[in-house]
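S.K.: Starting from these lines, generate the structure:
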Amino acid sequence: MVMGDIITGCDVLVVGGGPGGYTAAIRAAQLGKDVILVEKYDLGGVCVYRGCIPSKALIHAANFIYDIKNPGNIGIKGSVEFDLKKIQQWKFEVIKKLRDGISSLCKKYSVQVIKGEAFFESSEKARITAPDGIISTLHFENAIIATGSRPREFPGFTFDSKLVISSNEALSLFKVPEEMVIIGAGYIGMELGTTYAKLGTKVKMIQRSSRVLTRFDPQLVEVVSRKMEKLGMEVYYNSKPEGMRKENGKAIVTISSAEKKTELTADKILVSVGVIPNSERLGLENTKVELEKDGSIKVDEKRRTTDTKIFAVGDVAGAPFVAHKAFREGKVAAEVIAGLPSAFDNRAIPETAFTDPEIASVGLDEESAKESGFEIRTGKFPFRASGSALTLDRTDGFVKVIANKKNGEILGVHIVGANASMLISEASHSIEMAAFLDDLAGTIHPHPTLPEMLAEAAEVALGKAVHL
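M.R.: Purely as a prediction, here's the structure:
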């Protein structure tokens, strides 16, 4: 594409190069479409630069350091020193490899990547503004919006990238804070809070409800809460931040609950109260695209918006705000545009929290299953009864399987414990394939491994447990 006043065109315009965007662009190109991908920053989006990848890299480093310092009863003694600047440098190298990989894939499949911002002038035309200010016009047959989301601010705590920070800045600190106040206790706040607690920060969390991680089964959260206490993390439940002031380079945060007001000191205030879909300043008012109340773009099962020429995927298309949903949505949108009978008809989307221990969940929990009219049976198998968990000295947690009492169909699986994020995929597949308890229990799992617990939990639900 020649930048300037020249008008050009393509089959598919993709706006945003995050997980949903670059996946959609590559898949559409694989299917023979002429694709242009417009990205404001770099390929990879929030996931690669300010989310999934950098957070998991830091979590791994923090866990490594913590495990050396706390080897348990294995009989190993050790001490450790670490350099956060070098850890951040290693993290950046990980990001760079992924970014370069995405760029190579786009080149391989002839996806034309343009750095700039897109603004819809109509349902078939967009204005592209390059970083140097040069503007060009692009006609398209179809467009896919994949502009992601951004951290939400909390009233009275405006982001300044220094004292009041979002997860973006929290993932790029070069010095471990002495004290950190975290507003919000969802999975992002919990992951980062646990990470910095393991690096030596005194972490204080402010949560408006009576427990953390409210999206997950309370029984799972209980296990994580116990570990939080062991790490010295303080949680102020049923509390609300009232405001802050600065004293001697630190912040004094005032919080209130039904009982009293409390002041907390901090070097950093991390605001982690959710995200906002990036649906503004796109010119959607010039199209037939409609928004939901939360600002996300309204889409159908094919990820088509209310404008037949425009699709939306990823965070901008609504919750849950997870990269693996965006990957799937991007493929669906591209395939629909190419004329394939594709749809986002998945039965369940797994969700994870890389806390300590990890939490992973897919499908219905007990409460939602009952609300949906099911009579249920459950099977629960503890890590402490797993030979593999014992050899790893990771015995906190359990696997819980929920099934339809009438026919044994698996409705949900919920895990808290070591490597829960890796165990949940088999559970997701079971639900996607409409598997039954007998299917899971009858599948031979290698021994000794953690996935055996999925089969064991199914056997508990069936009333034929051997190892419990």
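S.K.: When you work out contacts or count neighbours from here on, use the C-alpha atoms and nothing else.
M.R.: Noted.
S.K.: ok, now which ones touch the most centrally placed residue in the chain?
M.R.: Nearest to the mean C-alpha position of the chain, by CA atoms, centre = their mean, lies Val322 at 4.0 Å. Listed by CA atoms under 8 Å, 6 or more residues apart in numbering, the contact set of Val322 reads 314-315, 351.
S.K.: right, and the helix or strand after the helix ranked longest in the chain?
M.R.: Longest helix in the chain by number of residues, with DSSP state H as the criterion: helix 84-108. Using DSSP states H and E, the next helix or strand after helix 84-108 towards the C-terminus is strand 112-115.
S.K.: let's see this one next to it:
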Amino acid sequence: MADSVEVKVPDIGDFTDVPVIEILVDVGQEIAEEDPLVTLESDKATMDVPAPQAGVVRELKVALGDRVSEGTPILVLEPLSTDGGPPAAVTEEPAPPPPAEEPVERGDIHAQVVVLGAGPGGYTAAFRAADLGLKTVLVERYEKLGGVCLNVGCIPSKALLHIARVISEAEESASFGVRFGEPAVDLDALRAWKTSVVDKLTGGLAGLARQRKVEVVRGTGRFTGPHTLDVDGTSVSFDHAIIAVGSSAIELPGVSGMDSTDALELERVPERLLVVGGGIIGLELATVFDALGSRITVVELMDQLIPGCDADLVRPLHKRVAGRYEAIHLGTTVDSIDTSAYDTILVAVGRRPNGALIGAEAAGVAVDERGFIAVDEQLRTNVAHIHAIGDVVGGPMLAHKATHEGKVAAEVIAGHDVTFDARSIPSVAYTDPEVAWTGLNETEAKAQGTAYEKATFPWAASGRALGLGRPEGLTKLLVDPQTQRVLGAGMVGVSAGDLIAEVVHAIEMGAEAEDIALSIHPHPTLSETVAFAAELAEGTITDLYAPKREKARAS
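M.R.: A predicted model of the protein is given here:
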């Protein structure tokens, strides 16, 4: 038999006595150079130990749970000959291949790509980079991956909004002849269910990271140079970096209250709740607490709820919540409200980017006075090997925007000729009713002087909406008056957020209204309201009498 090589734990920085959490090979298995052998986990990172050369595993010298340090034997490997034939004898362990030329001295951990922040944009970027064959490290300050969205944002809020809708539907069914008793809400059980939803997703991400051999380093990361980060005392060096540090809730000076993260903890249901901010976050949480029994007051500085959204989309939502809430104050500042009359105040006045919190100046990355980091169409910052994505680069602060940017950044680093050039990024308020829009809206068209034609289909003419007892919605398309190409869309009603994707696709592919109108939609569904709006734009609708197609032009 050929002389065997004892494979030992290599230099793993300052880590000692770390547990073996996964053994990735079996005795008798043939492995290639750099194949992972075992996975180690410290309090800050998970790391794989790679094979120094190709060979056949003859003996395992560690078991799950064993604690190891640099130099601890892992296994015995019988090397393969260089031509791939039977194992060949060696007189000593071969030297590792020479490292690639590095711009700086390596840190405790080195990667081709470091992603700072493990929210939807960050973990997507890390996974895509790993899939493209790049050694990737993902730095995250919290214990669980997923960032604000999965842990204290999009996912737990939508779980609670589902419960709110169930409660409301049970209440409203009385008008259809079916009556239920008052709901008995067990807050502990509800909170546990919400947490279980989050845990399933974040646990899945941890598994995906392990499968892709993405090394997760836990701690708060700050740049210490153009190719280095400090993560709570661990130095991480990199060839390329992707900044994906997200945003934080804005606090109002002089206003003491909870933010969205606090609200989602669901510690109690206040009798009277003042929601400061009538945007998407404030209204979604108001929807939850209203269903659970709180008396809601909303105060909004601007002259409508969901500022920036078209007024005709907001109107059905406003009408519904005005009949359920104690009060809605528009064009009003919070200091004009007697806040002492409320048990709890929820502050939801927006979010600010975290660009100023990561020591970006040490890497030479420019951060503006608001905390944003400017990037080009390939998501590069002013430092060519450092990219940035998500909330920190401006534009809509949306998880689905960040994930697409994350893929682009990873692919650019891998040498692909790609850019982020989305024609349409949808926005959704998961209120009751939901409000969704994408592409050009009327507010923007009028401000820009862009000509458009509008076609609006009322859900009062939708058999599906009537059958649901929710005919207050509408679906609207904006089209180019010359080409009839779809420019934008908006809708309000049950499941509007699920309907908007069709128009996102239409805008991305440059579709005309006719393309949608001629696509057979299932009946009776809410999705056919999109087709009906397209038929209105084309002048071919039969489900409404429309002798003259509505036209509107920017003034």
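S.K.: circling back to that earlier point, roughly how far apart are the residue nearest to the centre of the first structure and Pro19 of the first structure?
M.R.: As for Val322 of the first structure, its distance to Pro19 of the first structure is 9 Å (criterion: CA to CA, to the nearest Å).
S.K.: same question, Asn346 of the first structure
M.R.: For Asn346 of the first structure, the distance to Pro19 of the first structure (CA to CA) stands at 18 Å.
S.K.: more neighbours, the two?
M.R.: Pro19 (29 against 13; other CA atoms under 10 Å).
S.K.: Quick check: the aligned residue for that one in the second structure?
M.R.: In the second structure, Pro19 of the first structure lines up with Pro120, judged by TM-score structural alignment.
S.K.: Spit out the contact partners of that match.
M.R.: Pro120 of the second structure neighbours (CA under 8 Å, 6+ apart): 146-147, 149-150, 399-400, 402-403.
S.K.: need these in a markdown table with distance to Ser294 of the second structure, secondary structure and neighbour count, can you?
M.R.: Below are the contacts of Pro120 of the second structure laid out as a markdown table (distance: CA to CA, whole Å; DSSP: H, G, I helix; E, B strand; the rest coil; neighbours: other CA atoms under 10 Å):
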| residue | distance to Ser294 of the second structure | secondary structure | neighbour count |
| --- | --- | --- | --- |
| Gly146 | 30 | coil | 28 |
| Gly147 | 29 | helix | 25 |
| Cys149 | 25 | helix | 17 |
| Leu150 | 25 | helix | 21 |
| Ala399 | 29 | helix | 20 |
| His400 | 31 | helix | 16 |
| Ala402 | 34 | helix | 26 |
| Thr403 | 35 | helix | 20 |
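S.K.: Which of the helices or strands spans the equivalent of Met180 of the first structure over in the second structure?
M.R.: The alignment partner of Met180 of the first structure in the second structure, by TM-score structural alignment, is Leu273. In this assignment (DSSP H and E), Leu273 of the second structure forms part of strand 272-276.
S.K.: before we move on, the earlier item: tell me the residue in the second structure aligned with the residue nearest to the centre of the first structure.
M.R.: Counting by TM-score structural alignment, Val322 of the first structure lines up with Leu398 in the second structure.
S.K.: now Gly283 of the first structure
M.R.: Using TM-score structural alignment, Gly283 of the first structure pairs with Gly359 in the second structure.
S.K.: And the helices in the stretch 201-350 of the second structure?
M.R.: For the stretch 201-350 of the second structure, the helices defined by DSSP state H, counting those that start in this stretch cover 260-264, 280-292, 311-322.
S.K.: Please name whichever of those is nearest to Pro471 of the second structure.
M.R.: Closest to Pro471 of the second structure of the helices of the stretch 201-350 of the second structure is helix 311-322 (CA to CA; 10.0 Å).
S.K.: Which part of the first structure matches that closest one?
M.R.: Counting by TM-score structural alignment, helix 311-322 of the second structure corresponds to residues 218-229.
S.K.: now stretch 202-214 of the second structure
M.R.: Aligned by TM-score structural alignment, stretch 202-214 of the second structure falls on residues 99-111 of the first structure.
S.K.: Now neighbour count, distance to Ala333 of the first structure and secondary structure too, for the contacts of Val322 of the first structure, in JSON lines please.
M.R.: Below are the contacts of Val322 of the first structure laid out as JSON lines (neighbours: other CA atoms under 10 Å; distance: CA to CA, whole Å; DSSP: H, G, I helix; E, B strand; the rest coil):
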{"residue": "Gly314", "neighbour count": "31", "distance to Ala333 of the first structure": "11", "secondary structure": "helix"}
{"residue": "Asp315", "neighbour count": "28", "distance to Ala333 of the first structure": "14", "secondary structure": "helix"}
{"residue": "Glu351", "neighbour count": "21", "distance to Ala333 of the first structure": "22", "secondary structure": "strand"}
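S.K.: Tabulate these in a markdown table, adding columns for distance to Pro71 of the first structure.
M.R.: Output for the contacts of Val322 of the first structure, formatted as a markdown table (distance: CA to CA, whole Å):
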| residue | distance to Pro71 of the first structure |
| --- | --- |
| Gly314 | 40 |
| Asp315 | 39 |
| Glu351 | 29 |
